[in-house]
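**Student:** The sequence and its predicted three-dimensional model are supplied below.
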Amino acid sequence: MLSTTLQCLAIVCTSLSAGGIFVFPLLVSAFIEHLGLTQSQLSTIALAGMAGQYPFSSLVGILSDRCGPRFCSLLAALMFFAAFGLSALEISSAPEHSERSNTAVSQRLTVYFAMAGLATVLSYFSFVFSATKTFTRYFTLASGLTMSLFGLSPLFLSYLGSNFFSDPTTGTLDVTRFLQFLAAFAGVAHLFGACALTVPSTPATTSPSDTTDIPDERSRLIEREISSECTTGTDPRDKSTLELLRDLNFWILALYMVMILGACEMIMSNVGTIVLSLPSELVQTVAIKDDQSAAFQVKILSIANTVSRLLIGPFADFASPVFSYEHLQGFTTVRKHHISRIVFLSGASSLLALTCSWMAFGAQTRHDVWLLSVGTGITYGSVFTVLPGVSCSIWGMQNLARNFGILTYSPFVGTTLYSYLYALIVERHSPKGTACQGRICWESTFIFCLGTSLAALAMSAILWRNWSGRT
């Protein structure tokens, strides 16, 4: 009982401390003013943190299966401590109010945030699989709650940053102290996880009731053949990696993820500069502070992301239960199947299209950006919530982790493309030596995102038709 309590506490601590890369918008103002970094350099650093989660996701999954969540948590602790600690040292040692961008500093910060991105995926695999492999009777609930806690991490960390590491009069964030806190908090939390995150070991013995089902040399041949066929996996959906890559529908789904998740992660990384580019609205004749505006958007993104996972996950399980396969029964579901899970992908692309339309044609002040944060958070959380179920229904359970790992390379590609598109457009409209101001900084970016969101909607309709009755 004590070990289970410690494990649950470790899951909470590691998941809440793992979202440091998502509070990057809080750091943007200081990076511009203190280090003199350009928009392209800021986008590169943010991209390194976001994209650093993906290149090694398949390898981290294998590492988690073979070495367990404790080892992943230990590696995450070391990398979080080094990444945020070195970033704090970099900023504290830089000269005050640099007049020109320092290429060497931006390159080192890019490396540090890439390390933080890798630490994030190590952390994610450690607490999610520790929970799901321990509480197998509540698999969906365990995974949903841990993912939701992870989604709350940026909100929790931004709250701490705004309330304990900011000047109470000006609202300016003390970036050095905040990064030092992130290094200590994430490092200690994941060291605790390295001690407490466990998974049950396979029992060495079987009960007498179980031994009756184990075939031996006296069992009838037909029974042994059926038992062997059922346990070795005869699901016709199981495919090799090569067969998976030959599936046209796989590439349609991957391109959908490039367009939707790539755009979402670009927005999540750059919402701070989007807010700063717009004029403040006066509230009781007091202008909203830059850091407070960025922190507010991070909080909204985190809340929307978390709430969407908590609500859409259970609803999808009820309305669109995942198809399982059994040798004697074929494809079955635990409950009646009402709608296709592709409906949720279509809804996510439609919502992102509406969000981009608002930014392209409606938003005028910083107060208007909250709709962007809400739409982006819901879209991002919804897609990641239903994606494992879609993958399991189409390609089976046996290679689910491998298939999901391959699919996660799509947002890595999308984040890279969309982030540099955003940076190039901002750079084009930035006066030399000053930050870009006004809607012109990102208006064409959101028009482009609107077009790709509508294209993704069309792709989801194609998948809906091709996978009719299977998702």
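**Tutor:** Everything's here; your move.
**Student:** make it CA atoms for all contacts and neighbour counts henceforth
**Tutor:** Will do.
**Student:** Please enumerate the helices of the stretch 51-200 of the chain.
**Tutor:** If DSSP state H, counting those that start in this stretch is used as the criterion, the helices of the stretch 51-200 of the chain fall at 57-67, 69-92, 103-134, 139-164, 175-196.
**Student:** contacting residues for Ile312?
**Tutor:** Ser382, Thr385 (C-alpha atoms under 8 Å, 6 or more residues apart in numbering).
**Student:** cutoff 10 Å now
**Tutor:** Gly144, Phe318, Phe344, Ile378, Gly381, Ser382, Val383, Thr385, Val386 (C-alpha atoms under 10 Å, 6 or more residues apart in numbering).
**Student:** hold the first one in mind and look at this next one:
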Amino acid sequence: MYSRFFPKPALAYTLVCALAGALISDTIYAYPLFGPRLSSQLGYTKLEANVVAAAGNVGLFLSEPLLGALTDQYGPRYSALSGALLLFCSFAGLAALYVGQLFTTSFVMAVSLLLLLGIGTAAVQEAAFTSVARNFPPSVRGTMLGLLYMFFSLSGLFYSGISARWFASSQSEDRTYDFLRVLALITGFGTLAATTGLKWHSWAADEDVDVTKATGTA
């Protein structure tokens, strides 16, 4: 099994980093965990709260084509590094906005930070998907991409578990600020660590990793 899917150990490490990046970066689905309290704390109307919530998806989907082109030009590592920076700044900014450290409760500021969040998520997605798609041979590429999609889908569950276990807020205690700071650290430094394996292996691209020879099958 190992030799079939991972003819070289570096390929296994790339997959692990791509899966880790997928799990921690798809933070759009984490918005319901802090969004309602954020809107309430800052006094946003229902319309403003909905626009803020939608801003993350807008940033994600509108930036995908451009980030895809940049990834093709400069490689996945630079995209992932950019995503790590944007995710960290976005959550750190939301935490500061929540407690008034930005000296404003501006609805426009919240929208801007969520746009950055969406763009950062898209950057890491592009890095993860291209690292897997370009490195794995056609015989297992679909399996690896399916695994990657699964980890992106599990991101919301991952953050829900963290929130429920350590940052559940109550009427007497609000842990939203702490949760946002932890999100900044996880997404920023976690993605930064994942960049060590997000790359295109020249031998994989040139040789297409002959899996039949690697497994000794006909």
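**Tutor:** Thanks, I have it. Owing to the predicted nature of the structure, the values given are computational and were not obtained by experimental measurement.
**Student:** Once they're superposed, tell me the TM-score.
**Tutor:** Scored against TM-score structural alignment, normalised by the length of structure 2, the superposed chains reach a TM-score of 0.82; 199 aligned residues with a C-alpha RMSD of 2.5 Å.
**Student:** Just give the nearest non-adjacent residue to Leu70 of structure 2, would you?
**Tutor:** Leaving aside its sequence neighbours, Leu70 of structure 2 sits nearest to Ser79 (C-alpha to C-alpha, 6 or more residues apart in numbering; 7.5 Å).
**Student:** aligned partner of that neighbour in structure 1?
**Tutor:** Taking TM-score structural alignment, Ser79 of structure 2 has Cys72 as its aligned residue in structure 1.
**Student:** Would you confirm that that match contacts Leu122?
**Tutor:** Yes: with contacts counted by C-alpha atoms under 10 Å, Cys72 of structure 1 reaches Leu122, the gap being 5.3 Å.
**Student:** Just want the most central residue of structure 2.
**Tutor:** Residue closest to the average C-alpha location in structure 2 (C-alpha atoms, centre = their mean): Ser25, at 1.6 Å.
**Student:** Spatially nearest residue to the aligned partner of that one in structure 1 (excluding sequence neighbours)?
**Tutor:** In structure 1, the residue paired with Ser25 of structure 2 is Ala18, using TM-score structural alignment. Of all residues not flanking Ala18 of structure 1 in the chain, Thr120 sits nearest, at 5.8 Å (C-alpha to C-alpha, 6+ apart).
**Student:** Give me the neighbour count for that neighbour.
**Tutor:** If you count neighbours by other C-alpha atoms under 10 Å, Thr120 of structure 1 ends up with 29.
**Student:** now swap in Ser444 of structure 1 and tell me
**Tutor:** Per other C-alpha under 10 Å, the neighbour tally for Ser444 of structure 1 reads 17.
**Student:** go on, Trp166 of structure 2?
**Tutor:** When neighbours are counted by other C-alpha under 10 Å, Trp166 of structure 2 comes out with 11.
**Student:** related to what we said a few turns ago, with the contacts of Ile312 of structure 1 in mind, which one is nearest to Gly49 of structure 1?
**Tutor:** Distance to Gly49 of structure 1, by C-alpha to C-alpha, is smallest for Gly381 among the contacts of Ile312 of structure 1, at 18.4 Å.
**Student:** Secondary structure element holding that closest one?
**Tutor:** Under the criterion of DSSP states H and E, Gly381 of structure 1 resides in helix 370-395.
**Student:** What span of structure 2 is that helix aligned with?
**Tutor:** Aligned using TM-score structural alignment, helix 370-395 of structure 1 spans no residues in structure 2.
**Student:** which strands and helices sit next to that helix?
**Tutor:** Helices and strands touching helix 370-395 of structure 1, by 3 or more C-alpha pairs under 10 Å, 6 or more residues apart in numbering; DSSP states H and E, are helix 139-164, helix 248-276, helix 290-319, strand 324-326, helix 342-361, helix 400-407.
**Student:** how far out from the middle of the chain is that helix?
**Tutor:** From the chain centre to the centre of helix 370-395 of structure 1 is a distance of 10 Å (C-alpha atoms, centre = their mean, to the nearest Å).
**Student:** And Cys72 and Leu122 of structure 1? Which one has more around it.
**Tutor:** Leu122 (29 against 26).
**Student:** The residue mapped onto Leu38 of structure 2 from structure 1: helix or strand, and which one exactly?
**Tutor:** The equivalent of Leu38 of structure 2 in structure 1 is Phe31 (alignment by TM-score structural alignment). Here Phe31 of structure 1, judged by DSSP H and E, is contained in helix 24-35.
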